[in-house]
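**Q** Return a 3D structure for these sequence lines:
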Amino acid sequence: MLDIGLVTWLVTIGFVVALLAVDLVLAAVRPHRVGFAEATAWSVFYVLVAVGFGVWFLLAYGGQAGTEYFAGYIVEKSLSVDNLFVFVIIMTTFAVPEKHQHKVLTFGIVLALLMRAAFIAVGATLLSLFSFMFLIFGLVLIFTAVQLFRHRDEDPDVENNVVVKAARRLLPTTEDYVEGKLVTKVDGRRMVTPLFVVLVAIGGVDLLFALDSIPAVFGVTEEPYIVFTANAFALLGLRALFFLVKGLLDRLVYLSAGLALILAFIGVKLMLHWAHVDISESVPEIPTPLSLGVIIGILLVVTVASLVKTRRDPTAKAHPGSLRGHREPGEK
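**A** Below is the predicted model:
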């Protein structure tokens, strides 16, 4: 384990919070449609921040730590693209006005960071206490990979999500977005707006993605600081990336299959690590540099194959995939 001091943790968290605060202020003070140039500038900025941090981390803590960070960041960044698919579906399903999408995404990223911070703390504690948790995490990832691959051509059923249905049933909701407010008063009665329900939907999605992404990045590194920073810097650029690539997401037709392969690969890596520690040191482990190469290779192949496919068949459309199949009306 790396010797990461309290001051380093506090400065890092403060830096992440400061970047989030800037996003929140921009979203609250100036609701607007984010254009391509603005989205590009912010996307480049966040990538440079992540890379700059990685270079500093590599120089400060060594090549192994730096490699683990970049591998973790790439894993989380690739999984966050699947997040974007679902965000697009949610925005479309609830007809969120473009000028309020900035606010929704920023709040969604805050929720995702809070949930993942909690999962990181729990995951790190479990792994330090019980080595068999590597086996459990590996099995979870392989199960997720199989389900994602089986339902790779489907979209999540947002409207029938249990949390969303409960929110609609229990909370009085206005018909319109009321200038982007979350809560308002109508005839003296306090009501939530559809924007509140959208945030509930995104929170539910964030929870599901945290269940997948945290075991995945622990497959790359056991260091909680690296897990946190890889997640934080991957998520921070999500808002800008949404506006930059939402028109291109439909072309990544093989992304879900590729992510399923990545999750399965990391699941096997975790299980081999458990066997190496608990059964016999003769069981081989997959080194981090090899993991990084495999992950990048899968992403490159998936991207190129997707672009070739959509060029030959313009009607082909990508889907984020679902962890369970949809039931047809009347089906039990």
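
**Q** From now on I want contacts and neighbour counts done on CA atoms only, so please keep to that.
**A** Noted.

**Q** Show me which residues of stretch 264-276 are buried.
**A** 264-275 (16 or more other CA atoms under 10 Å).

**Q** who's in contact with Y73?
**A** 230-231, 233-234 (CA atoms under 8 Å, 6 or more residues apart in numbering).

**Q** again, 6 Å this time
**A** Going by CA atoms under 6 Å, 6 or more residues apart in numbering, Y73 touches A230.

**Q** quick one: it from I295, how far?
**A** Between Y73 and I295 the computed distance is 11 Å (CA to CA, to the nearest Å).

**Q** Same check on P97?
**A** For P97, the distance to I295 - CA to CA - is 36 Å.

**Q** Repeat that for P287.
**A** 13 Å.

**Q** same question, T40
**A** Remark: distance between T40 and I295 (CA to CA) = 25 Å.

**Q** quick one: which of these two has more around it?
**A** A count of neighbours by other CA atoms under 10 Å puts I295 above the other of T40 and I295, at 22 against 15.

**Q** where exactly do the strands run in the protein?
**A** Here the chain has its strands, by DSSP state E, at 183-186, 189-192.

**Q** In JSON lines: those strands, plus mean neighbour count and distance to V55.
**A** Shown next, in JSON lines, are the strands of the chain (neighbours: other CA atoms under 10 Å; distance: least, CA to CA, whole Å):
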{"stretch": "strand 183-186", "mean neighbour count": "13", "distance to V55": "43"}
{"stretch": "strand 189-192", "mean neighbour count": "15", "distance to V55": "45"}
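
**Q** could you dump the ones you listed to JSON lines with distance to I136?
**A** Output for the strands of the chain, formatted as JSON lines (distance: least, CA to CA, whole Å):
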{"stretch": "strand 183-186", "distance to I136": "41"}
{"stretch": "strand 189-192", "distance to I136": "40"}
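
**Q** V47 is nearest to which of those strands?
**A** Smallest distance to V47 across the strands of the chain (CA to CA): 34.5 Å, for strand 183-186.

**Q** Residue most distant from the centroid, the chain?
**A** In terms of distance from the mean C-alpha position of the chain, D187 ranks first, at 39.7 Å (CA atoms, centre = their mean).

**Q** Next one: that residue relative to V294, how far apart?
**A** D187 is 59 Å from V294, by CA to CA.

**Q** Then T12?
**A** 29 Å.

**Q** Please apply the same query to V104.
**A** Between V104 and V294 the distance is 34 Å, computed by CA to CA.

**Q** I have a second one here; can you model it like the first so I can compare?
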Amino acid sequence: MNVTLLVWAVTIAVTIAFFVYEFYAHVRKPHEPTLGESARWSVFYIGLALLFGVGVGVVSGWTYGGEYFAGYLTEKALSVDNLFVFLIVMSAFAVPRMYQQKVLMIGIVIALIMRGAFIAVGAALIENFSWVFYIFGGFLLLLAVQQARGGHQGNPADSRLMHLVRRVLPVTEEYHGDRLTVRQDGRRWATPLLLTIIAIGFVDLVFALDSIPAIYGLTSEAYIVFTANAFALMGLRQLYFLIGGLLERLVYLAQGLAVILAFIGVKLVLHALHVNELSFLNGGQPFGWAPEIPIWFSLLFIAATITVATVASLLKTRGDQQRPDTDHTDQIRDTEKELS
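**A** This next block holds a predicted model:
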């Protein structure tokens, strides 16, 4: 895939322009987005991402188009998991709903910057050291195990990181609008909103470590990696308010992501064996028996896993919601029998 510096520059400029527009059009004035506003912008950004993928397929071939769609689906699923952690963080810090947009916007920008840095490092490593696929693959398999066990535990507001920050920064007890710092008694104080953003920045770092090796398991094209990540993060703020209540119902999302990460980890290890250059393995020769998993299979597998995890989660939580009503009805019937 031949991507010129001009294409890179235009892509980055347009991405920045979208986030600048988001800030001035929606975030600068604190408010809680309506359901209609969130739905319209979510559809717009998802449609834009799909249209871009079609463009990649038409211009550069559908092999690259398939890599983009597989990467976008994976990054979008990881971003939804990211939103779940954002929800936990903002609940722990009791961030008022009307100020959550600003926190989300800053958190998403931090995530894009961190992922951009990891993309550059990953591209350099892959281009010069093919053995890095072994490391990426093993790392993803480890992450898959941790993800399957569930990682959303503990109180982010009471973490070691927050205790360290509070030792360094004086923090006010209450919020001061959407301000990050205030001056009181001749001294500059941080607000709880700043602490929330620091916590979310740390979360972004952790998720960047997850997402970049995962998408490099689907494509080695840095341009596809960047655009898939950018489009996955665009509209994430609106998606948060659109499916805020639904997030807590996705009880099997962690397990679904674990399956996806494990699959990509295996795919990376097989690819590493296929292009092996390590002298202490098979004399530095590739393993001929190691298959290359085609991108169409990866795309179907990821889409199917996300679908199954979502449907199973909704069925499970729906059943849990209905069960108390059934139990309550049975109790009433038992009481009526006793009285009769």
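
**Q** Need the TM-score from the superposition.
**A** After superposition, the two chains reach a TM-score of 0.92 (TM-score structural alignment, normalised by the length of the first structure), with 314 aligned residues with a CA RMSD of 1.4 Å.

**Q** thinking again about what came up before, quick one: map the residue farthest from the centre of the first structure onto the second structure.
**A** Aligned counterpart of D187 of the first structure in the second structure: D185 (TM-score structural alignment).

**Q** swap in P287 of the first structure?
**A** In the second structure, P287 of the first structure lands on P294 (TM-score structural alignment).

**Q** Just give me the neighbour total for that match.
**A** Close neighbours of P294 of the second structure, defined as other CA under 10 Å, add up to 13.

**Q** contacting residues for it?
**A** So P294 of the second structure contacts nothing (CA under 6 Å, 6+ apart).

**Q** What is the equivalent residue in the second structure for T310 of the first structure?
**A** Under TM-score structural alignment, T310 of the first structure pairs with T317 in the second structure.

**Q** do you know how far that match is from H328 of the second structure?
**A** Distance from T317 of the second structure to H328 of the second structure, counting by CA to CA: 18 Å.

**Q** of those two, who's got more company?
**A** Between T317 of the second structure and H328, counted using other CA under 10 Å, the more crowded position is T317 (15 against 11).

**Q** For L140 of the second structure, see how far away the nearest residue to the more buried one once chain neighbours are set aside is.
**A** Once flanking residues are discounted, T317 of the second structure sits nearest to R249: 5.9 Å by CA to CA, 6 or more residues apart in numbering. Remark: distance between R249 of the second structure and L140 of the second structure (CA to CA) = 25 Å.

**Q** neighbour count winner among these two?
**A** The neighbour count for R249 of the second structure versus L140, taken as other CA under 10 Å, is higher for L140 (27 against 17).

**Q** Does the more buried one touch I264 like I think?
**A** No - in this structure, L140 of the second structure is not within contact of I264 by CA atoms under 6 Å, at 7.3 Å.

**Q** and the nearest residue to G138 of the first structure once chain neighbours are set aside, what is it in contact with?
**A** Nearest residue to G138 of the first structure, sequence neighbours excluded (CA to CA, 6+ apart): G267, at 3.9 Å. G267 of the first structure sits next to 138, 141-142 when contact means CA under 6 Å, 6+ apart.

**Q** Aligned against the second structure, show me the partner of G267 of the first structure.
**A** For G267 of the first structure, the residue aligned by TM-score structural alignment is G265.

**Q** Tell me how far that match lies from L104 of the second structure.
**A** Distance of G265 of the second structure to L104 of the second structure, computed by CA to CA: 30 Å.

**Q** Same check on Q147 of the second structure?
**A** 23 Å.

**Q** Give me the more crowded residue out of the two.
**A** Legend: neighbour count by other CA under 10 Å for Q147 of the second structure and L104, higher for L104 (23 against 20).

**Q** Tell me how far the residue positioned nearest the centre of the first structure lies from V192 of the first structure.
**A** The geometric centre of the first structure, computed from its C-alpha atoms, lies nearest to S80 (CA atoms, centre = their mean), at 3.4 Å. Here the criterion is CA to CA. By it, S80 of the first structure lies 28 Å from V192 of the first structure.

**Q** so where do the helices sit in the first structure?
**A** 6-29, 36-61, 63-93, 98-129, 133-150, 162-170, 194-218, 224-236, 238-245, 255-278, 288-312 (DSSP state H).

**Q** Turn those helices into JSON lines, columns for distance to G180 of the first structure.
**A** JSON lines is the format used below for the helices of the first structure (distance: least, CA to CA, whole Å):
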{"stretch": "helix 6-29", "distance to G180 of the first structure": "9"}
{"stretch": "helix 36-61", "distance to G180 of the first structure": "21"}
{"stretch": "helix 63-93", "distance to G180 of the first structure": "14"}
{"stretch": "helix 98-129", "distance to G180 of the first structure": "6"}
{"stretch": "helix 133-150", "distance to G180 of the first structure": "34"}
{"stretch": "helix 162-170", "distance to G180 of the first structure": "18"}
{"stretch": "helix 194-218", "distance to G180 of the first structure": "7"}
{"stretch": "helix 224-236", "distance to G180 of the first structure": "22"}
{"stretch": "helix 238-245", "distance to G180 of the first structure": "17"}
{"stretch": "helix 255-278", "distance to G180 of the first structure": "32"}
{"stretch": "helix 288-312", "distance to G180 of the first structure": "36"}
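
**Q** These: which one's closest to L182 of the first structure?
**A** Of all these, it is helix 194-218 that lies closest to L182 of the first structure, at 5.1 Å by CA to CA.

**Q** distance from the closest one to the second structure after superposition?
**A** Helix 194-218 of the first structure differs from its equivalent in the second structure by a mean of 0.3 Å after superposition (mean CA distance after the TM-score superposition for the first structure).
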